Structure formats: structure tokens, C-alpha cells
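**Student:** okay, here's the prediction I keep looking at, along with the sequence it came from:
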Amino acid sequence: MIARAFSGTLVLAGLVVRRDRGLLAAWIAVAVAVPLFNAYSLGALLPTPQARADFAAASAANPVTATLLGPINDLSIEGVVAWRSSLQSLLIAGLAGLLFAIRHTRAEEDAGRRELTAAGAIGRQAALTAVLVVVAVVNAAVTLLLTAALALGPGYDLAGSLLFSLTAAAGGLAFAGCGLVTAQLAQSAARARSVAVGVLVAGVMPGVMVPDDRIGLLPAGWPRIARPYAAGQWWVPLVPLALTVVLLVAAYALSARRDLGAGLLRDRGGSTGPVRAGRLLRGPATLAWRLSGGQVASWTLTLAALSVAVGWVSASFDARFGDLPLMGELLGGGDALLAIFTYVFCLVVACLTVVCALRPYAEESRGRAAPLLAAPTGRTRWLAGHVGLGLAAPAVMLLAVGLGTGLGSGLSTGRPWTILAQTGTALLFVPAAWTIAGLTIALYGLRPRLTVPASWVAVVVSVAFVALWEARVIGREVFLVTPFGYGHPTISPGPVAPAAFALFAAVLVAVGGAAFRRRDLIA
């Protein structure tokens, strides 16, 4: 009986890998590249013990940095890199793990595919086990590759690199287990993702109210306690692994007892929604807002709150750290933290733009577009509703970033005119975000099945060019042809580059729309 429940696990695991081989490769590449990039960039930024001591003092005086990452206890370059990369690696592994787990469990139920496989020779627990096997293999690959990269690249200690990688991988497994549990509890994949991401944020952002002696109870404290390049605590990865076991037991128990499609955490309006649409739900544009507006609003509010916090603490950071020679060389002095975090927020908005632009593909692939397009709603009008929201969302989010950083900095420094400067800096990035959205729409019209992996690969490659530019591997001319080039804080763009990217984005959207009108819907 038990063996029957797991029958077909390896077949499903192979199917999962085949479907998402591009995403899995990108997951591994990003997880390895981020700590490696930090190793080389911080090695160039902080070459001496005194520079690292100044950096540690500035970080301790910054409430945001101190809250998220804690103190720098190891002033070796390896210790600083591990301190800087720990939260990033945990976020990458955790977010990828939980989203992947929900994608291949609850989302499969929403699409009706899980019921079809369950009617055959696939056991009830095979889907959960297949996801677990794939996530475990991916985290093992990241552990081995990252350990080798840190040991062979910058020449870090092999044992310390292994402990650092193991801690992040074990945390990723724990959050994948969280994703499997929420997939069983929630009534839809969207609700499962919201709950799981909320748990992730609560775990990696401990806040000032958690005492240092209790921080180890939260995921944010695991890398702090491990101290891979100092007094390496090899028992720390066992904590998230034990949590993973508990979560998996809960996920398997829930999966064995609930009906397909059922869930304790109900969506707004239940599983089918109200019988009649409201007065405002009368066209494709309002339907697009109904589907994605809540996400856009929550993202905007989150970015605004974080932007105000960064703007508020930027003055204290620059007073301590802005005089370092390399910082002055990179940014020419001025508001260093404000410029860096504004650019980082812009990159985050570009990633969120992809999520918005992928909504038409999601609706079509799930079979919800065909009934609408069979009615008087034309293809152009339906796609225009989603494209309009996909282009308006980054503009609104970047406006929130500019107003937030400007407001926080203005209140901290007594310079209210900073709001105008920061708003202009953030809005200058709108054409870059539109270019990413336009590329996604063009891919959706031309090659819909390549839309998801190709869009994210384009973002990853563009971010990689940012790292290559900051490492002085590529020249200015090459960097400026990428969407994220002209908005970098080390470059003073003229009006030509933003206008050119805005025009390019318009061409991409037109190409995608024309191709969508002519092709068949996804079967």
C-alpha cells in the first residue's frame, strides 16, 4: 500500500526536470554567481584590514544592515563575504525552493493536470516526492559547485566554503518543505505562494525585537551561528534539515487526507468567485487589474516602505563609509547608499515587471484565455488590457521608489529637494523596465513556450552585465547597450539612451501583438 502511494515518482521527477530544465539551470547559476560576485567585488572594495574594520563599523551603525545581517564578527575577507552573502543565498535558495514546490503541486491541481495523472498509475504521494527529489538534487549541485567555485576562484578555505554552502542549501530545503505544506493547505497556488513567501520574509527579517541569543531560532540566524570561516559550527545545517523533516511529515499527512482541489485557506470569494461580476469588471483592462492588481499594489507598498527606510539611514552610512577610496571612485562621492539601493530597487522592479508581463501567457496556458477570445472580446483588446497593466506597474513602482527614498533622505538630512532628484532618478529607469516587458510580450507572441525561460534568462544576463561592468571586465560602450546600463549610478545618461529604449520597447510590444493575432492558441 505504501509503495503504491509513491509509484511513478521517478517518472514525474524526470518530467519536472524536462519541463523546467531552463529554470533549474538559471536557479543553479544565480545561486553560485551571487556569492562568487560578492567575493570578487568585496575583495576589491575592502583589500585591507583597516578598510574592513571601517566597513564593519559603518554596517553596525546602519540599523537596516544591522537588523538584516547582524554584526560582522569575522573581519577576514572570507568572513565579510560570508556575512554579506548569507541572507542573499538563503533568499535565493528559499524563494526558488518554495515557488518550485508550489508550481509542481498546487499549481498542477489548479490546471487540472494533477487529477489526470492521479487517475493513472501515479501514486498519491508521487508528486510531492518528485518535487522533493528534484529540489534536493538542485541544492546538492549548488553546494558542490559553490564550494568548488569559492575554493578555486578567490582561494577560500574549502571546509568553510562547504559549511557556508551547506547552510544555504539546508535552508532552501526547509523553505521548499514550507512550500509543500502551504500547497496542501491553500485553496489555490496564488494563496499558497502568498502564505509561503510571507513565512520566508518573516524568517529572514528578524527585526530589532529579537534578542541576539535567540536569533538562532529563526532562519536569519542560521548563517550567523554557523560562522563558516571562523569557529565553524557544523551542527547548524542539521537545524533546517530537522525542520524540513517535520514539514515533510506534515505535508505527506495532509496530502494523504485531503481531496484534490480542496484547501483550508480559502481564496477571496471562494473557489469560483461571485456569481455575477461587479460593475467595474466589464472589460479586459479591469479583468487584468482583478487578476494582478492586488500583487502590484502590495509590491508597490512594500517597495515604498523599504525605500523610506533606506533613505532615512543613508546619511549615517555615507558619513562613515562614503569616504572610502573605492566608493568615491565608483560613485564620485555623494549619497553612496542612496544611489546603490535606488539602483537595486530598480533591478527588483525589472524582475517584478517580468512577472506582470507573463500574465497573458499564464492565462492562455491555463485555458482561461480561450473562452474569452471565443466571445466578442478580440485578441488585440484582450492582450492590450494585460500589456497596459504590465507597462503601468513598473512606472508606479519606480515612482514609489523615488518618492520613498527621497522622502526618507529629505527627512533625515533636512533637504526636501531630494524628493525631486530621487523621483527623477527612479523614473529614468522606466524605459529599461519597459524594454524587459516588451521583450516578454514579443516572446509571448512569437514563441509562447519559450516565454518564461527566455524572459528570465534575459534578466539574468542583464544583471550579469552589471556585475561585469562593476568588475571592469566590459567597457562603457558594451554596458550601455544593455537595458540596465544607462541607469547605473556610475553613469550620467543623456536623454538619448532612455528615449531609445522606450522606442525599442514599443517596437517589441508591437511585434508581440502582431504575432499573437496570427498564431494559434496554446493547445
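**Tutor:** Received it, and whenever you're ready, just let me know what you need.

**Student:** going forward, measure contacts between C-alpha atoms and count neighbours the same way
**Tutor:** Fine.

**Student:** hmm, who's touching stretch 286-295?
**Tutor:** Residues outside stretch 286-295 that contact it (C-alpha atoms under 8 Å, 6 or more residues apart in numbering) are 280-281, 356, 359, 385-386, 389.

**Student:** if we go to 6 Å?
**Tutor:** Identification of contacts with stretch 286-295 by C-alpha atoms under 6 Å, 6 or more residues apart in numbering yields 281, 386.

**Student:** over to stretch 471-482?
**Tutor:** By C-alpha under 6 Å, 6+ apart, the residues outside stretch 471-482 that reach it are 468, 485-486.

**Student:** in PyMOL, how would I select the buried members of these?
**Tutor:** Selecting just the buried residues from these in PyMOL takes one command, with 16 or more other C-alpha atoms under 10 Å as the test:
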select buried, resi 485+486
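
**Student:** nearest to residue 503, of the contacts of stretch 471-482?
**Tutor:** Using C-alpha to C-alpha, residue 486 comes nearest to residue 503 of these, at 15.0 Å.

**Student:** need the contact list for residue 379.
**Tutor:** Residues counted as contacts of residue 379 (C-alpha under 6 Å, 6+ apart): none.

**Student:** repeat that with 8 Å
**Tutor:** 373, 516-517.

**Student:** then residue 465?
**Tutor:** Counting by C-alpha under 8 Å, 6+ apart, residue 465 touches 474, 479, 482.

**Student:** next, count neighbours for residue 374.
**Tutor:** A count of neighbours around residue 374, defined by other C-alpha atoms under 10 Å, yields 10.

**Student:** on that earlier part again, got TSV for the contacts of stretch 471-482, with distance to residue 24 and secondary structure too?
**Tutor:** Shown next, in TSV, are those (distance: C-alpha to C-alpha, whole Å; DSSP: H, G, I helix; E, B strand; the rest coil):
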residue	distance to residue 24	secondary structure
468	23	helix
485	27	coil
486	30	coil
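
**Student:** okay, the contacts of stretch 471-482 in CSV with distance to residue 342 next?
**Tutor:** Output for those, formatted as CSV (distance: C-alpha to C-alpha, whole Å):
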residue, distance to residue 342
468, 19
485, 14
486, 14
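
**Student:** check it against this one:
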Amino acid sequence: AGLAAAVLAACGACLVFGLLTGLGVAAQGVPLAGAFALGLGFSSTGWVFAGVGAVAAQLTWGASGARGLGIGALVLAFLLRAAGDGSPAGWLAWLSPIGWAHRLRPFAGEQWWVLAVGLFATGVLVAAAVGLSARRDLGAALLPARLGRSGAKASLRSPLALAWRLQRGTLLVWTVCLALVGLLMGGVAQNVAETMRDNRAVAEVLSRLGGGGAVTDAYLAGTMTLFGLAAAGYAVQAALKLRAEETAGRAEPVLATAAGRVGWALAHLTFAFFGSAFVLTVAGWATGLAYGSGSGLVPAALAQLPAVWVLAGLAASLIGVLPRFAAGAWGLLAGFLVLSLVGTALRWNDVVLGISPFQHIPRLPGGPFSTTPVLWLLLIAAAAVIGGLFALRRRDIPVG
């Protein structure tokens, strides 16, 4: 029952995400079939990896082991897709769920039957997970767990090293996922642009979302905004790891050593700030690779960083000043997302839209670059972090 509920919840979430993606893209005036093919392609890929996760959960004892197997499956799928698209052996891409999403051909003569491939693979994986679940003992796993070390490595005896150990899985998952999305978005960019050129209403919406310029540039600029919002999600999650460690009682033993509060906090915030830069770099590179511009879209992706860092700084401030409401950082991100996407498309008041830091980011590629708003955003992010660290030094840390 627990396995079935988890799989249904994951597949349901993927379906909702795909439908919302289709609705969001269709709202820009593009053909409905192509919009929902794009969204359901995401859903289909998610369903397959939900099945992969179900199997991995039966094979391993802990979440970290299952996550490792899942990431390995993602990497393998990415390599198969890349090998299939970059060599005469195109059939290799059919071995990858990511390749199936591309074979749906959104905006280019949709092949709906490809969805059946994803559904069949998901069914096989879920059936395998059910069979494995019946073979293992409750609370055990089919693969034996490794014994841990009796003492920490020398390389783990610093706040930054410990933060890396705790944050690396999250960073890897976000990086791989955004790279895969970048490959898909970059791969369909030319087809989407060709479809939109004859539609003035769509061109106008893209101009608002992507900052004007050529249709292709506007589409890619809008894609970079989506990546910025996603990277902000990673930054918030990485920053909130501080609060998670605190509430779980694991921060107090660390702070009882020579590590100070500021050093401990900065170790985790390092990943919120520089990890988000890495995620955006990979996402921009993957999009450019699929689109055919190589690393040309990396600067456009990195232009989102000041807004991302504002979110990370606000999360740090909440942790220091209002720790019980630290999760409110997710609410801020959700609000900025609505303002940046829905509000922009519907032409909300500029004063209201200006609340979102993403409204002040240069729309690249194709748009003009202005230094002043970028510097203001960086200043706000720095002030938020400094304020959060100052408050963290002065407030109580729960013990045990």
C-alpha cells in the first residue's frame, strides 16, 4: 500500500506538472497540440523515473542509496540520448526516456504513440518494484548496506567539508535535472520559433516574457528566466539546510567544536550561492548545446544570478531573524514565480511586477544589459545575508 501510494503520488505530480506546463505554453498562443506534447513529454519522463525510484527503494536500505541509483539512471539516460543524437546509431536514443520525450516531436508533427512507450516502461518498472517488495523483509533491502567508518575522514573535519557531504546530492540532482530540461528546451527552440513567427499575439507575449528582439531570442530569454526560478529553488533548498540541521539537533554538536556559527552558516550558504551559479552554468550550456550555439547561452543563464542570490539572501535572513518561519522562503519564491510568469504575460501593473527581483534581470539573449539593477540586486542579497548572519549569532540554537 505504501509503495502504491508513493508511486501514484509521484506519477500524479508529474501529470499535473505536465498539464500545467502545457497550459502555460498554450496560454502564449502556440498550437495546443504542441504545447501539451511538450508538457506530457515531461510527464512521461517523470513517470519512468518514478518507476526507477520505486525499484531503487526496494534495492537499497536508505534514501541516499536509492538517490544514488536514481541519479545513475538519469546519467545513463542522458548518455544514451546524447549518443543517439550525436552518432549514426540513432536507435540508442530510443533506449532513453529522455529520448522518448524528444521523439514526441512537439510543434513538429506530434507522434502521440510515443507516450505509450513511456507508459509501458513505467508499468514494467512498477511491477518489478512490487515483485521485489514481496521478496524483501520489512525494513530491509535486497542489497546489503555498507558499514560506516568508525571515525570521520580528515577531509571531513571542517564546516565546509561537512556541508559538501550534506549538500552534494541535492546539487547533483538539480544540476542533472536542469541539464536535461535544457537539452529538451534547446532542442525544440527552433521549431517553436518557426511556429510562432506568423502569430502576432504570441510574438507580443514572448516580447514581454523574453524582452523583445528576435522570436528565437525572446523564447530563449524566457527559458533563461525559467532556469533562474528553478535555480532559486535550489538556492532556497540549500540555504534551508541550515534550519533542517538545527531542528534535527545536528547543528549543536558541530557548534560545540571550534566551528563558529558564522563559519557553519557560511559553509552551507556557499552552496546556495555558488551551487546555484554552477546549476545555471550547466543549464545554459545544455540549452546552447541542443540549440547549436555551444556555450553561447551560459552568460544569458548566469545573468539570472543576482535575482537567485536575492532569494538565497532572504532565506538566510529568515533563518537568522524568524527561524520558525524560514520555510516562508518557498512562499516568496512562489510569489516571485507568479509575478514573473503569470503577471508579465497578463500585463499586471509595473509596480506590482517590480516586487519580483527577476523583473529587473536583463533579458538575454537579445535584450539590453543594464548594470544598475544588477548591482542593486547584489547589494540587497549581500545585506540580507549579513543581516541573517548577525541575527544568527545573537539568537538561541536548540540543543538536542
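**Tutor:** Received it, and whenever you're ready, just let me know what you need. Just so it is clear, the structure is predicted and the values come from calculations on it, not from any experiment.

**Student:** returning to what we had before: would you turn the contacts of residue 379 of structure 1 into CSV with neighbour count, distance to residue 172 of structure 1 and secondary structure?
**Tutor:** Shown next, in CSV, are the contacts of residue 379 of structure 1 (neighbours: other C-alpha atoms under 10 Å; distance: C-alpha to C-alpha, whole Å; DSSP: H, G, I helix; E, B strand; the rest coil):
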residue, neighbour count, distance to residue 172 of structure 1, secondary structure
373, 15, 40, helix
516, 22, 38, helix
517, 14, 41, helix
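
**Student:** closest one of those to residue 229 of structure 1?
**Tutor:** So of the contacts of residue 379 of structure 1, ranked by how close each gets to residue 229 of structure 1 (C-alpha to C-alpha), first place is residue 516, at 53.3 Å.

**Student:** in structure 2, what residue corresponds to the closest one?
**Tutor:** Correspondence of residue 516 of structure 1 to structure 2, assessed by TM-score structural alignment: residue 392.

**Student:** quick one: contacts for its match?
**Tutor:** Residue 392 of structure 2 neighbours (C-alpha under 8 Å, 6+ apart): 261-262, 319-321.

**Student:** those residues in helices, which ones?
**Tutor:** Secondary structure defined by DSSP state H assigns 261-262, 319-321 of these to helices.

**Student:** which one in structure 2 is aligned with residue 497 of structure 1?
**Tutor:** Using TM-score structural alignment, the partner of residue 497 of structure 1 in structure 2 is residue 373.

**Student:** which non-adjacent residue is nearest that match?
**Tutor:** Nearest residue to residue 373 of structure 2 in three dimensions, chain neighbours excluded: residue 360, at 6.0 Å (C-alpha to C-alpha, 6 or more residues apart in numbering).

**Student:** dump the residue contacts of that neighbour.
**Tutor:** 354, 373-374.

**Student:** make a PyMOL selection of the buried ones in the residues you listed.
**Tutor:** The PyMOL selection below is limited to those of the contacts of residue 360 of structure 2 classed as buried (16+ other C-alpha under 10 Å):
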select buried, resi 373+374
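
**Student:** tell me where the stretch 351-500 of structure 1 has helices.
**Tutor:** Here the stretch 351-500 of structure 1 has its helices, by DSSP state H, counting those that start in this stretch, at 359-365, 369-373, 379-413, 418-427, 430-446, 451-470, 476-480, 496-518.

**Student:** so which of those is nearest residue 30 of structure 1?
**Tutor:** Closest to residue 30 of structure 1 of the helices of the stretch 351-500 of structure 1, according to C-alpha to C-alpha: helix 451-470, at 7.8 Å.

**Student:** next, count neighbours for residue 250 of structure 2.
**Tutor:** Residue 250 of structure 2, neighbours per other C-alpha under 10 Å, totals 15.

**Student:** now it: how far from residue 264 of structure 2?
**Tutor:** Note on residue 250 of structure 2: its distance to residue 264 of structure 2, by C-alpha to C-alpha, to the nearest Å, is 12 Å.

**Student:** again, but for residue 55 of structure 2
**Tutor:** For residue 55 of structure 2 relative to residue 264 of structure 2 (C-alpha to C-alpha), the value is 36 Å.

**Student:** of the two, who's got more company?
**Tutor:** Set residue 55 of structure 2 next to residue 264 and count neighbours by other C-alpha under 10 Å: residue 55 wins out with 24 against 19.

**Student:** helix or strand: which one has the more buried one?
**Tutor:** Per DSSP states H and E, residue 55 of structure 2 falls inside helix 32-59.

**Student:** mind giving me the packing neighbours of that helix?
**Tutor:** Contact here means 3 or more C-alpha pairs under 8 Å, 6 or more residues apart in numbering; DSSP states H and E; on that basis helix 32-59 of structure 2 packs against helix 2-26, helix 63-85, helix 97-103, helix 114-135.

**Student:** same for the first one, what does it pack against?
**Tutor:** In terms of contact count using 3+ C-alpha pairs under 8 Å, 6+ apart, helix 2-26 of structure 2 is assigned the packing partners helix 32-59.

**Student:** got the angle for the helix it packs on vs helix 2-26?
**Tutor:** Angle, helix 32-59 of structure 2 to helix 2-26, by axes from the mean of the first three to the mean of the last three C-alpha atoms, to 10 degrees: 160 degrees.

**Student:** and residue 309 of structure 2, what pairs with it in structure 1?
**Tutor:** By TM-score structural alignment, residue 309 of structure 2 lines up with residue 434.

**Student:** and if you look at residue 22 of structure 2?
**Tutor:** Match for residue 22 of structure 2 (TM-score structural alignment): residue 38.

**Student:** tell me the contacts of its match?
**Tutor:** 81, 84-85.

**Student:** of the residues you listed, which are reproduced in structure 2?
**Tutor:** Checked against structure 2 using both residues aligned by TM-score structural alignment, their matches' C-alpha atoms under 8 Å, these keep these contacts: 81, 84-85.

**Student:** with that, I have no additional questions.
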